[in-house]
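K.L.:
no sequence for this one, just the structure:
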């Protein structure tokens, strides 16, 4: 069901150890993965220092973009949950000084958006 959830835009949790191993080359010494969510091939990773958005590109997914956002740079965020006729949820993240959201991610109706919202709240209030 994980593959189907990914195709439908549902974020599924990923093992912290698996992500820690995969992101080993980009994590700094002492940085730990707190939680991670997979969205098709992409990842949303919460560490003890920052938010990392991993965007796998191309057919093979070998080309990867790592978008790092230090928690202290997040000025605010919004979460829009799915409604009766609106079948998707959305996460928007604003960076200090920006008027438009720097990040906008779409999720399916039955996704982990509430878990992501709790982690965002904990991260930006550290």
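P.N.:
Nice, I can see it. None of these values were measured; they are calculated from a predicted model.

K.L.:
going forward, measure contacts and count neighbours with C-alpha atoms only.
P.N.:
OK.

K.L.:
does residue 106 count as helix, strand or coil?
P.N.:
Classification of residue 106 by DSSP: H, G, I helix; E, B strand; the rest coil places it in strand.

K.L.:
Determine the number of other residues adjacent to residue 116.
P.N.:
Close neighbours of residue 116, defined as other CA atoms under 10 Å, add up to 20.

K.L.:
and here's the other structure:
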């Protein structure tokens, strides 16, 4: 899927407002070429732009309660990349795997997951 880079929440407010609950707020978002990982205070939203023009968009909601485990992996200080893995309830292998480039703070995604999954 490519490498994730952080996206400004302010730029996404208009696009996501129609699908957010009244008390739901965007926390962090990471863009992957055309697709996105969007963290709210209620769920993780996977955004999949489909087709050549990206005119069709699939929004997949994953409640934090459905996440049973997550990890971040890197080779250490000299590693240029890191990987975020997320396991959903009932799955023995990670359902979501996403690469982050050095400098794109995977720790921010990890903190949001920790904040809501580890309540």
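P.N.:
Now that the structure is in, tell me what you want to look at. These figures come from a predicted structure and were not determined experimentally.

K.L.:
any idea how far the residue sitting nearest the centre point of structure 2 lies from residue 119 of structure 2?
P.N.:
Centroid-nearest residue in structure 2, with CA atoms, centre = their mean: residue 37, separated by 2.9 Å. Distance of residue 37 of structure 2 to residue 119 of structure 2, given as CA to CA, to the nearest Å: 21 Å.

K.L.:
now the strands: where do they sit in structure 1?
P.N.:
Secondary structure of structure 1 (DSSP state E): strands at 12-13, 33-39, 42-47, 50-57, 63-70, 74-80, 88-95, 103-108.

K.L.:
who wins for proximity to residue 117 of structure 1 among these?
P.N.:
Shortest separation from residue 117 of structure 1 across these is recorded for strand 74-80, at 6.9 Å, computed as CA to CA.

K.L.:
Can you find the partner of residue 47 of structure 1 in structure 2?
P.N.:
If you follow residue 47 of structure 1 across to structure 2 using TM-score structural alignment, you land on residue 40.

K.L.:
How about the contacts made by that match?
P.N.:
Contact analysis of residue 40 of structure 2 by CA atoms under 8 Å, 6 or more residues apart in numbering lists 24-28.

K.L.:
Number of residues surrounding the residue nearest to it when sequence neighbours are not counted?
P.N.:
Closest residue to residue 40 of structure 2 apart from its sequence neighbours, by CA to CA, 6 or more residues apart in numbering: residue 26 at 4.3 Å. Residue 26 of structure 2: 19 surrounding residues under other CA under 10 Å.

K.L.:
Many thanks, I have nothing further to ask.
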